[in-house]
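J.: just a sequence and a predicted model for now, questions to come.
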Amino acid sequence: MPLLRINASTKGLSLHGSAQPVSGALAQVAATQGPVVIMVHGYKYSPFIHKNCPHARIFALQGWPTPLGVHQSDVQGIAFGWHARGGLRQAYSTALDRARDLAQLISSFRGRRDVHLIAHSLGATLCLAALPYLRAGDVGRIVLLSGAAHLGLANHALNTPAGRSCEMFHVTSGENALFDHVFEQVVPDTGAIGRGLSCRHAMRIHIDCNRTLSKLSDLGYPLAPPQRRVCHWSSYTRPGVMLLNAALLNGTLPFCDLRSAIPPQPDLQNQPNPLVTSRKNRIMEWYTRGKGPHHEHAY
């Protein structure tokens, strides 16, 4: 089947741009073979607002689907849309509310097809919050890109039956430090997952670490060096990184091989964010230069 576009709202799951019930499409997908890859967007997108619709932007065929390989005949790609507009706190609350809908979508393939998740920004909160609603084996691999999620939520989710049976990769960078700080200040809790995770089946991949970049290149995944001081989108826009993300999703680059190859990163759970001590006008200069007047990407 071609890419399936599904939206979640207070009314439940629905097909994007179609009045047809979602149950029929899901039953058809569940009856076939091959992995299912569910893509979840982050803050500022909404499938219910035309100019902010993720299906016309990052979920368009040449956005995420083609580089991730979800357009292949044996892979079912699903673009999961949700209303991530409003203030950051409001969008965070919506992400938690929509987690049950994502879990419902995932469970429709239980025992039939392997399911893997990839999410950016606040989509990480949505994916992690879905795990407690699921069973062991419901999710295979999770790739989070510059995830905006709390350590407490992640540690809880990864210690549920579904969480313990999956492998999680967090692709992030020091370029995202400002956004981690904003998330921690606006939605205070237990710190952002960019600080590091203690679960043995979760791995943080710093794509601004020279030693990590060297090891990834040795493994056949060369990435361009950081191009901005501040960037929330480098985990999917940096040249070469989507090939890495695809390999993490489809298992071409196994967790154990990557764990033994890349150098361990320092645990920052109790460390101050280095950008906190920078002057406010300097931070905003970095942010403005990194985002640009017509930046395609949300948050």
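T.: Here it is on my side, so go on.
J.: CA only for contacts and neighbour counts going forward, please
T.: Noted.
J.: C-terminal to the helix or strand where residue 96 lies, what's the next element?
T.: Following DSSP states H and E, one finds residue 96 within helix 88-107. Sequence order places strand 115-120 as the next helix or strand after helix 88-107, per DSSP H and E.
J.: show residues contacting that next one.
T.: With contacts defined as Cα atoms under 8 Å, 6 or more residues apart in numbering, strand 115-120 is touched by 35-42, 106, 109, 127, 138-148, 249.
J.: could you redo the last one with a cut-off of 7 Å?
T.: Here strand 115-120 makes contact (Cα atoms under 7 Å, 6 or more residues apart in numbering) with 35-42, 106, 138-147, 249.
J.: sorry, back to before: touching the helix holding residue 96 from outside, list them.
T.: Applying Cα under 7 Å, 6+ apart, the external contacts of helix 88-107 come out as 8, 12-13, 43, 84-85, 115, 122, 125-127, 129-130, 133-134, 138, 186-187.
J.: starting at the chain centroid, how far to it?
T.: Averaging C-alpha coordinates over helix 88-107 and over its chain gives two centres that are 13 Å apart (Cα atoms, centre = their mean, to the nearest Å).
J.: now it: buried residues?
T.: 88, 91-92, 94-107 (16 or more other Cα atoms under 10 Å).
J.: and here's the other structure:
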Amino acid sequence: MLLLQHRLIQSPSGRDGKRWMPVVKLNADSAMPPGLRQQARALPEGAPIIAMIHGYRYSPSQPANDPHRHILALDPQPDARRVLSWPRALGFGTDLPGEGLALAFGWEARGRLGRAYRQAGEAGAALARTISELAECAARPVALIGHSLGARVALQALHHADPGSIGRMILLTGAEFRDAAAAAMDSAAGRRAEILNVTSRENDLFDFAIEIWLGHGQRQALGFGLDAPRRNWIDLQIDHGGTLDALRDLSFPVDRTPLRLSHWTPYLREGLFDFYRTALGQPWALPMPMLRARLPGRIEPRWSRLLAPPAPMGGLRA
């Protein structure tokens, strides 16, 4: 089922009357309604289209696990755990001209991890069809942000999307393998996309788990980055001091509270979404060559956070 949450706002000039600027809730098994194409065509110049993709253990068909009531909602359920409204954090829901179009993409990610991993591949193909149409209607590429298995959805979409329809993509501690990511980057759409791969040593246990359970110890997780450098791929380790220094110097101060173990800090850590919002909504302000020059790009060894000595002032925590 696809739902449209419309917000009535003034057009930039004030002479065109009212314009509907939606936050769109779309599930992988839904068809795109004709009205969405019209909304994409009506977007002001420079207004972004950003697709947001949740990870494991969500299901749009189960109210208790519905991502549209949680991280993908403008107003999440107040009693939800580990919740932050991604649309609001990305600048939507302001009723300001030019905020753009947010696509909240839901897919069935419950059940066994292996099944959810396979479902993520199918969801990526479904998302690619929508992205290709929207990019053509709006005459601009679509940006993506995905967490955990949602990063796999985003990468798999590259295999099926029209070349140039996907612009910049932010992967948040992606539950995917290095070889699968490299294959996605070799696709026609992958060669034209820009990827910011957000990693953290706080996620090491989760990376190790997918290597054992899904890769049978034969494949490495994306937490290590790619095997070989690519001009359109940058690794961003968010619990690395040099990375945090660089983000601060770029006017994106980020909370430095260290954790030993966490899968959710890429979207819960204060300050990171300020960077994501600019990187996705105004990519011209943070071009890849500049980011590559300013960010360390290094990834620390596995278990370096889990085995770190106790820190002062409360220490590391899980």
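T.: Thanks, I have the structure now. This structure is a prediction, so every number in the text was calculated from the model and none was measured.
J.: once they're superposed, tell me the TM-score.
T.: The TM-score (TM-score structural alignment, normalised by the length of the first structure) is 0.84; 265 aligned residues with a Cα RMSD of 1.9 Å.
J.: the helix holding residue 96 of the first structure against the second structure, how far on average?
T.: Mean deviation of helix 88-107 of the first structure relative to the second structure after superposition (mean Cα distance after the TM-score superposition for the first structure): 0.8 Å.
J.: residue range for that helix in the second structure?
T.: Helix 88-107 of the first structure corresponds to residues 113-132 in the second structure, going by TM-score structural alignment.
J.: aligned partner of residue 287 of the second structure in the first structure?
T.: Aligned by TM-score structural alignment, residue 287 of the second structure pairs with residue 254 of the first structure.
J.: quick check: its match vs residue 248 of the first structure, distance?
T.: Between residue 254 of the first structure and residue 248 of the first structure the distance is 7 Å, computed by Cα to Cα, to the nearest Å.
J.: could you do residue 119 of the first structure as well?
T.: In terms of Cα to Cα, residue 119 of the first structure sits 13 Å off from residue 248 of the first structure.
J.: skipping adjacent residues, who's closest to residue 85 of the first structure in space?
T.: Across the structure, with Cα to Cα, 6 or more residues apart in numbering as the measure, the residue nearest residue 85 of the first structure apart from its sequence neighbours is residue 44 (4.8 Å).
J.: which of the contacts of helix 88-107 of the first structure count as buried?
T.: Buried among these by 16+ other Cα under 10 Å: 8, 13, 43, 84-85, 115, 122, 125-127, 129-130, 133-134, 138, 187.
J.: can you list which of those are found in helices?
T.: 125-127, 129-130 (DSSP state H).
J.: now flag whichever of those residues is closest to residue 290 of the first structure.
T.: The shortest gap between residue 290 of the first structure and any of these belongs to residue 125, at 23.9 Å (Cα to Cα).
J.: distance of the closest one relative to residue 98 of the first structure?
T.: When residue 125 of the first structure is compared with residue 98 of the first structure (using Cα to Cα), they lie 10 Å apart.
J.: again with residue 187 of the first structure
T.: Taking Cα to Cα as the measure, residue 187 of the first structure falls 18 Å from residue 98 of the first structure.
J.: returning to what we had before: which among the contacts of strand 115-120 of the first structure count as buried?
T.: Neighbour counting with 16+ other Cα under 10 Å marks 35-42, 106, 138-147, 249 as buried within those.
J.: so what corresponds to residue 129 of the first structure in the second structure?
T.: By TM-score structural alignment, residue 129 of the first structure lines up with residue 156.
J.: is it true that that match touches residue 185?
T.: No. Here residue 156 of the second structure does not reach residue 185: they are 9.5 Å apart, not a contact under Cα atoms under 7 Å.
J.: one step back: which of the ones in helices among the buried ones among the contacts of helix 88-107 of the first structure sits closest to residue 240 of the first structure?
T.: For these, the nearest to residue 240 of the first structure is residue 127 (24.3 Å; Cα to Cα).
J.: mind listing what the closest one touches?
T.: residue 99.
J.: let's go with 8 Å and repeat that
T.: Shown in contact with residue 127 of the first structure (Cα under 8 Å, 6+ apart): 40, 99, 102, 117, 119.
J.: residue 234 of the first structure now?
T.: By Cα under 8 Å, 6+ apart, the residues touching residue 234 of the first structure are 173, 175, 226.
J.: does residue 273 of the first structure touch residue 181 like I think?
T.: Yes. Because the distance of 6.7 Å satisfies Cα atoms under 8 Å, residue 273 of the first structure is recorded as touching residue 181.
J.: which one in the second structure is aligned with residue 201 of the first structure?
T.: By TM-score structural alignment, residue 201 of the first structure lines up with residue 232 in the second structure.
J.: and the gap between the closest residue to that match other than its chain neighbours and residue 71 of the second structure?
T.: Spatially, and ignoring its direct neighbours in sequence, residue 232 of the second structure is nearest to residue 194 (4.8 Å; Cα to Cα, 6+ apart). Distance of residue 194 of the second structure to residue 71 of the second structure, computed by Cα to Cα: 24 Å.
J.: and if you look at residue 207 of the second structure?
T.: Distance from residue 207 of the second structure to residue 71 of the second structure, by Cα to Cα: 22 Å.
J.: also residue 135 of the second structure?
T.: Per Cα to Cα, residue 135 of the second structure is found 24 Å from residue 71 of the second structure.
J.: am I right that residue 266 of the first structure is in a strand?
T.: No. According to DSSP: H, G, I helix; E, B strand; the rest coil, residue 266 of the first structure belongs to no strand; its state is coil.
J.: residues near residue 86 of the second structure, how many?
T.: Neighbourhood size, residue 86 of the second structure [other Cα atoms under 10 Å]: 25.
J.: now do the contacts for the alignment partner in the first structure of it.
T.: Under the alignment (TM-score structural alignment), residue 86 of the second structure pairs with residue 64 of the first structure. Contact analysis of residue 64 of the first structure by Cα under 8 Å, 6+ apart lists residue 58.
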